[in-house]
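> sequence and predicted structure, then a few things I'm wondering about:
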Amino acid sequence: MTWTSWSESRGGLIMQWPKVTLKRAGETVDISCYQNYTRLAYMYWYQQPPRHGLKLVASIVTWMKNSYEEGYSEAKFYITRDNNDYSVMTIKNVTYNDAATYFCLTIQHFVTVTTNNLIFGDGTKLTVIGTDDKIIPPSVAIFSPSKQEIQQKNKATLVCLASGFYPDHLNLFWKVNGAKRTEGVGTDEFSTQNGNEKTFSLTSLTEVDIGDVYSCSLVH
């Protein structure tokens, strides 16, 4: 499944896609970035490995050759840019070490750099599995709320557990009365590996009113 989303800042829009992608080792992946603000001459690509900070991959300026940081090369991370507005980063022969979230960033070239004039895409999460790895779907369970909470608050805190899945490539969301819930949801930032096993688990919780119709949905 492909997810596409926009970020907006100071009159500029930036779109990055896909939002999530799954590849087997040795395959190639394309990550695209589009921005509609023509004065944003500077564009950067960043990599954020799981549980680590951002690492700059390369800087792309319209009138200069691409500049790669140490540890990154054009042979591996091939980046093109058409005019000012569109860039594609192609990661070749992916390995487990390439599994990360990738961000594109644009900025005006004539201003002092501050967090107010940086415009980030929403990121692309790349998951890499072995050539022969088997994809294992999750088991899902919703745990019942406590009777005491229902009696005292007339509400119920629900916990959804997705377990036994591989790879760590899961989108979990709640639906309440037929509508996808985007607020009032607490989901683990990272999946948890199940001991020495290869599978993962993820939990999420939300609060509903008594009588609401709810479901915990997964895309894997």
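Looks like it arrived, so ask away. The structure presented is a predicted model; accordingly, all values stated were derived computationally and were not measured.
> contacts, neighbours, all on C-alpha from now
Will do.
> am I right that Ser59 sits in a helix?
No. Counting by DSSP: H, G, I helix; E, B strand; the rest coil, Ser59 is not found in a helix; it is strand.
> what's near enough to touch it?
42-45, 66-68 (C-alpha atoms under 8 Å, 6 or more residues apart in numbering).
> look up the closest residue to it, ignoring the ones flanking it.
Tyr44 (4.6 Å; C-alpha to C-alpha, 6 or more residues apart in numbering).
> that neighbour against Ala58, yeah?
Yes. Under the criterion of C-alpha atoms under 8 Å, Tyr44 makes contact with Ala58 at 5.9 Å.
> these two: which has the busier surroundings?
Ala58 (24 against 20; other C-alpha atoms under 10 Å).
> so what's the more buried one closest to, chain neighbours aside?
Tyr68 (4.2 Å).
> was I right about Cys216 contacting Phe173?
Yes. Judged on C-alpha under 8 Å, Cys216 makes contact with Phe173 at a distance of 6.0 Å.
> neighbour-wise, which of those two wins?
More neighbours surround Cys216 than the other of Cys216 and Phe173, with 21 against 18 (other C-alpha under 10 Å).
> nearest spatial neighbour of that one, chain-adjacent residues omitted?
In space, Cys216 is closest to Trp174, 4.7 Å off (C-alpha to C-alpha, 6+ apart).
> let me know the helix or strand that that neighbour is in.
Element membership of Trp174, judged by DSSP states H and E, is strand 171-176.
> same deal with Gln47?
Short version, using DSSP H and E: Gln47 is in strand 42-48.
> comparison target, given below:
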Amino acid sequence: MALTREQMAERVARELRDGFYVNLGIGIPTLVANYVPKGMEVMLQSENGLLGMGPFPTDSEVDADMINAGKQTVTARVGASIFSSVESFAMIRGGHVDLTVLGAFEVDVQGNIASWMVPGKLVKGMGGAMDLVAGAENIIVTMMHASKDGESKLLDRCSLPLTGSGCIKRVLTDLAYIEIADGAFHLKERAPGVSVEEIKAKTAGRLIVPASVPEMKF
């Protein structure tokens, strides 16, 4: 079976390391805040000016003024800091974020990412993704492997306007964990119950498959 959004967030959270400053993008990436391993110290950063996000609030904890970049209500952990978006983007552009987790519409074998515009559809703005991919060395994209129509989102070449070029090295989809290197997707793990054949069928870009592909454990 394909991973749920929550399982995708849990798997991405395994890539966190003690002491990391981490930016979580809009969508599935925001859920990573709920799966930080116990005992691990990470500081979650939001581009609207919050460093030290905690998990999503319970009903009794909701504060309408405490939001992330996706306008979802969040909590703040002990030691959190609130500042302007100008200072937040200075932190991002200055390379002070250790890990960035982003959503995407498409990713290709050259590590290009398209995440901000679909031609013909209304766009409110490009958001901070262009700054994040330019300012971060360590980026994980989390996305659906294919569209609702079954069209692959892992391509030889992105068809949509790019957010960043040659900046993506790791992708976690609802079907697989993949690394990008040498002009190809390298299959590292598969979702429980998902076959290598299904992943191959839904990957348009060049895919390198090792002799054995372990299943993710949950």
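Ah, there it is. A quick note: this is a predicted structure, and the numbers were derived from the prediction, not measured.
> report the TM-score for the pair.
Once superposed, chain against chain, the TM-score is 0.27 (TM-score structural alignment, normalised by the length of the second structure); 114 aligned residues with a C-alpha RMSD of 6.6 Å.
> and the strand holding Gln47 of the first structure, what other elements does it pack with?
strand 55-61, strand 100-107 (3 or more C-alpha pairs under 8 Å, 6 or more residues apart in numbering; DSSP states H and E).
> that one vs strand 55-61, what angle?
With axes from the mean of the first three to the mean of the last three C-alpha atoms, to 10 degrees as the basis, strand 42-48 of the first structure and strand 55-61 are set at 160 degrees to each other.
> what angle sits between strand 42-48 of the first structure and strand 100-107?
160 degrees.
> just the buried residues of strand 42-48 of the first structure, please?
Neighbour counts over strand 42-48 of the first structure (16 or more other C-alpha atoms under 10 Å) mark 42-48 as buried.
> how about a markdown table for those, with distance to Arg81 of the first structure added?
Formatted as a markdown table, the buried residues of strand 42-48 of the first structure follow (distance: C-alpha to C-alpha, whole Å):
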| residue | distance to Arg81 of the first structure |
| --- | --- |
| Tyr42 | 11 |
| Met43 | 9 |
| Tyr44 | 11 |
| Trp45 | 12 |
| Tyr46 | 15 |
| Gln47 | 18 |
| Gln48 | 21 |
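> and the gap between Ile150 of the first structure and Thr157 of the first structure?
The gap separating Ile150 of the first structure from Thr157 of the first structure is 9 Å, by C-alpha to C-alpha, to the nearest Å.
> then Ala141 of the first structure?
Taking C-alpha to C-alpha, one finds Ala141 of the first structure at 14 Å from Thr157 of the first structure.
> list the contacts of Gln47 of the first structure.
Counting by C-alpha under 8 Å, 6+ apart, Gln47 of the first structure has contacts 54-57, 100-103.
> save these as CSV, and put in distance to Gly164 of the first structure too.
Output for the contacts of Gln47 of the first structure, formatted as CSV (distance: C-alpha to C-alpha, whole Å):
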residue, distance to Gly164 of the first structure
Leu54, 29
Lys55, 31
Leu56, 34
Val57, 33
Ala100, 21
Thr101, 23
Tyr102, 26
Phe103, 29
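> hmm, back to that, from Leu205 of the first structure, how far out is the residue nearest to Ala58 of the first structure?
42 Å.
> Gly52 of the second structure sits in which helix or strand?
Per DSSP H and E: strand 50-53 holds Gly52 of the second structure.
> doesn't Gly135 make contact with Ile92 of the second structure?
Yes. Using C-alpha under 8 Å, Ile92 of the second structure is in contact with Gly135, at 5.7 Å.
> more neighbours, these two?
Using other C-alpha under 10 Å as the criterion, Ile92 of the second structure and Gly135 rank with Ile92 on top: 24 against 21.
> the more buried one: what secondary structure?
helix.
> buried set for the strand holding Trp174 of the first structure?
Buried, per 16+ other C-alpha under 10 Å, within strand 171-176 of the first structure: 172-174, 176.
> do stretch 6-14 of the second structure as well
So for stretch 6-14 of the second structure, counting by 16+ other C-alpha under 10 Å, buried means 7-13.
> now secondary structure too, for the residues you listed, in TSV please.
Shown next, in TSV, are these (three-state DSSP):
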residue	secondary structure
Gln7	helix
Met8	helix
Ala9	helix
Glu10	helix
Arg11	helix
Val12	helix
Ala13	helix
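> can I get those residues in TSV with distance to Val107 of the second structure?
Listed next are the buried residues of stretch 6-14 of the second structure as TSV, based on distance: C-alpha to C-alpha, whole Å:
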residue	distance to Val107 of the second structure
Gln7	21
Met8	17
Ala9	18
Glu10	21
Arg11	19
Val12	17
Ala13	21
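> greatest separation within those residues: which pair is it?
Farthest apart among the buried residues of stretch 6-14 of the second structure by C-alpha to C-alpha are Gln7 and Ala13. That separation is 9.7 Å.
> now do Leu155 of the second structure against Ala134 of the second structure, distance only.
21 Å.
> higher neighbour count, these two?
Shown here are Leu155 of the second structure and Ala134; by other C-alpha under 10 Å, Leu155 has more neighbours (22 against 16).
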